[in-house]
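1. I'll drop the sequence and a predicted model, then ask my questions.
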Amino acid sequence: MPFSFFFPSTKISPIVPENQTKFTEFILLRFSEKPEQQGTVLGLFLGMYLITVIGNLLIILAIGSDPHLHNPMYFFLSNLSFVDLCVVSTTVPNMLVSILIENKAIPFADCLVQMYFFMVFGLLDNFLLTAMAYDRFVAICHPLRYSAIMNPRLCGLLVLISWIMSLLDSLIHTLMVTRLSFCTDHEIQHFFCDLDEVLKLSCSDTLINYILIYILAGLLFILPFTGILFSYTQICSSILKIPSAQGKYKAFSTCGSHLSVVSLFYGTGLGVYLSSAATHSSWKSTIGSAMYSVVTPMLNPFIYTLRNKDIKDALRKLINRTVFSQ
């Protein structure tokens, strides 16, 4: 989820006039106003979307078809792949259709639905990465108790809690948007309905919305991120105590892929926030958000496939079974 959601530029809008016409839709400006560039944007995002869908589906199928991967680490990975698939499916198909039919308008209700589910899956990414960090912490720092601690009941409970918290938090923000009024400016300089961009267009007082954003961001974003940092601090401390270099490499390799995904996830998100805060450019923020919400889910399957021998073996078996069964 973009850092602009967690740390938006606070704005208190003027009170809406009483004689306001009824608001019905937003206009998504996307990336370019030039018609000749729409084909390039369409091809680029269609390609990234297909790669993301195929890559994450292969990860899910490989884990589900290989009994050797039915353990907590890959259980969380399959959930992360599913969420990454949902993140891009929430935003990209709508943008591709709007380019094809040359219609930038999105109804207010559809905008709310898109905003809601984007926040849900963005928060789920955050929670699942935290659960995966805890899994690696237990595996490396408490290996003898790993099976007892990371039992199927706890893993299922962690995923269930992540879903409940994501759904409730996103519902709160979405319902708070429904109480706002929108006047003459309906143009969103983005390729999807981002919460911060929608709040900027409101002519109501958005102070309560921003207060809720900061409070809930502190609880649901900063605390999990702190948990990830603590987990890796303990992991590094345990790895440094291993006497052999081979043992250190083996221990670190078990969490290398996750650490790469965490760095990509938070690094791109932080880049979006710092870029928008420094330049105040909506277009640069839009491009940064695309890196965060489209490119990152596309790269995650490659990171886990290239750095993980078990996933590569499972994918090879899956492809061989598919080819020889025909």
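-> Thanks, I have the structure now.
2. from here on, contacts and neighbour counts on C-alpha atoms
-> OK.
3. From the contact counts, what lies against the host helix or strand of residue 167?
-> For residue 167, the host element (DSSP states H and E) is helix 152-178. Using 3 or more C-alpha pairs under 8 Å, 6 or more residues apart in numbering; DSSP states H and E, the elements in contact with helix 152-178 are helix 72-100, helix 108-141, helix 207-217.
4. Can you tell me which of the ones you listed is most buried?
-> Of all those, helix 108-141 carries the top mean neighbour count, a mean of 22, counting by mean count of other C-alpha atoms under 10 Å.
5. Check which helices and strands the host helix or strand of residue 60 sits against.
-> Per DSSP H and E, residue 60 falls inside helix 38-65. Contacts defined by 3+ C-alpha pairs under 8 Å, 6+ apart place helix 38-65 against helix 72-100, helix 296-307, helix 309-324.
6. Could you check how far the shortest one is from the centre of its chain?
-> Computed by C-alpha atoms, centre = their mean, to the nearest Å, the separation of helix 296-307 from the middle of its chain amounts to 14 Å.
7. Included below, for side-by-side comparison, is a second structure:
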Amino acid sequence: MVFGADAGIGVQAREVLAPRADQVLVQVAAAGCNRADLLQRDGRYPAPAGVPSDIPGLEFSGTVVQVGELAHGLRVGDRVMGIYGGGAQAQYLLVPESICVPVPEGLDVVDAGALPEAFFTAYEALVEQGGLRRGARVLVNAVGSGVGTALVQLARALGAQVYGTTRTQAKLEQCEALGLSGGLVVEEGESPATTRERLVALAGGEFDLAVDLLGGSHLSLLLAALAPQGTVVSLGFIAAQQASLDLATIIARRLRVVGTSLRGRPNHEKAVLARRITRDLLPLFASGELRPVVDRRFPLEEAAAAYARMEESRNFGKILLLPGAPVEGKSHDETARGR
């Protein structure tokens, strides 16, 4: 799938390259749709160097079909998933072996496409950057998004109380089924001060850690709801790239604002994260404490409809694109060009 010059979406044929050195070629079963794809489409979030600039897709699940001569950990037929800089919304994806994570036993390989960006990001925000402690109060905005649903599940599994905000009561109730301790539907025109008071009253106190998926004034609201020495981890700016912050409050209450992103990191850093995910999260999927939340599945040819659903915030959890299997009787080199 490619972005056109006019921000249109279509399917084109592209050559599939054979893996070299430590690369593996993955036949993609599913690729998640993310807000970052919308930003890239609109020219606000360019692809990093080394990946296609016009083929979106930051996460994938699928099966290894070829390995390079220096790839020794994976074999043809292994089920894998991971995050990459781009190009995942395609039939085939060439990636370094080191960034791949095994698909958990018992999990469908298609559903696994909803896991990497959401849960890897949640782990990075809560554990690596947020230093989450058992018993902490956690606040998440856009809690019904793919990353939001992962944050709820992981925070709960790690012993925290997790609260959230969203636009609709239906999404709030679905999040409660995932372990949300409580949440609010923010009313149209409601002042930030009122929202803060409602959240603190709901949780029975200020928050130790907050995760911002929206940016702009939403970041300022989360900061105002923090307890002294609290932390906000900023993950996105889909609402706005600029925010007005009260430095006097940040200084006096010793607050931390941490920004983080996975997409543009060098592959050796992604490899370290992949090992930690394998160690810390895969057992939680095996036990059933964590599960990917899939909103809907679309064939790659219906990507425009999938993007529209995400852009209009009609999804709860992750929207998946399914590139489809190769044409029967043909090799991947003959059929995979461009999907």
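-> Received the coordinates, thanks. None of the values given here were measured: they were computed from a predicted structure.
8. Need the TM-score between these chains.
-> The TM-score (TM-score structural alignment, normalised by the length of structure 1) is 0.26; 142 aligned residues with a C-alpha RMSD of 6.5 Å.
9. thinking again about what came up before, return the set of buried residues in the helix holding residue 60 of structure 1.
-> 38, 41-42, 45-46, 48-49, 51-53, 55-60, 62-64 (16 or more other C-alpha atoms under 10 Å).
10. Leaving out chain neighbours, which residue sits closest to residue 94 of structure 2?
-> residue 25 (4.6 Å; C-alpha to C-alpha, 6 or more residues apart in numbering).
11. Could you look up the SS state of residue 27 of structure 1?
-> strand (DSSP: H, G, I helix; E, B strand; the rest coil).
12. Correct me if wrong: it contacts residue 110.
-> No: if you go by C-alpha atoms under 8 Å, residue 27 of structure 1 and residue 110 don't touch, sitting 11.9 Å apart.
13. Can you verify my assumption that residue 137 of structure 2 contacts residue 156?
-> No: counting by C-alpha under 8 Å, residue 137 of structure 2 stays clear of residue 156, with 10.2 Å between them.
14. so which of the helices and strands packed on helix 38-65 of structure 1 gets nearest residue 153 of structure 1?
-> The closest of those to residue 153 of structure 1 is helix 72-100. By C-alpha to C-alpha, the value is 10.4 Å.
15. quick one, the closest one and helix 108-141 angle?
-> 160 degrees (axes from the mean of the first three to the mean of the last three C-alpha atoms, to 10 degrees).
16. For residue 228 of structure 1, pull up the helix or strand it's in.
-> With DSSP H and E as the test, residue 228 of structure 1 turns up in helix 223-240.
17. So which bits of that helix are buried?
-> Applying 16+ other C-alpha under 10 Å to helix 223-240 of structure 1 flags 224, 225, 227, 228, 231, 232, 235, 236, 238, 239 as buried.
18. Widest-spaced pair of the residues you listed?
-> Once C-alpha to C-alpha is applied, the buried residues of helix 223-240 of structure 1 give 224 and 239 as the farthest pair, at 22.4 Å.
19. In terms of helices and strands, where is residue 106 of structure 1?
-> strand 105-107.
20. Contacts for that strand, please.
-> Contacts of strand 105-107 of structure 1 with the rest of the structure, by C-alpha atoms under 8 Å, 6 or more residues apart in numbering, involve 24, 25, 26, 27, 28, 98.
21. Narrow the residues you listed to just the buried residues.
-> 25, 26, 27, 28, 98.
22. Look at the residue nearest to residue 94 of structure 2 and give its secondary structure.
-> strand.
23. That one contacts residue 67, doesn't it?
-> Yes: the pair formed by residue 25 of structure 2 and residue 67 meets the contact definition of C-alpha under 8 Å, at 6.3 Å.
24. buried stuff in the helix or strand residue 333 of structure 2 falls within?
-> Assigned by DSSP H and E, residue 333 of structure 2 belongs to helix 332-335. By 16+ other C-alpha under 10 Å, the buried positions in helix 332-335 of structure 2 come out as 332, 335.
25. picking that back up, okay, the helices and strands packed on helix 38-65 of structure 1 in a markdown table with distance to residue 135 of structure 1 next?
-> A markdown table is the format used below for the helices and strands packed on helix 38-65 of structure 1 (distance: least, C-alpha to C-alpha, whole Å):
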| stretch | distance to residue 135 of structure 1 |
| --- | --- |
| helix 72-100 | 7 |
| helix 296-307 | 16 |
| helix 309-324 | 17 |
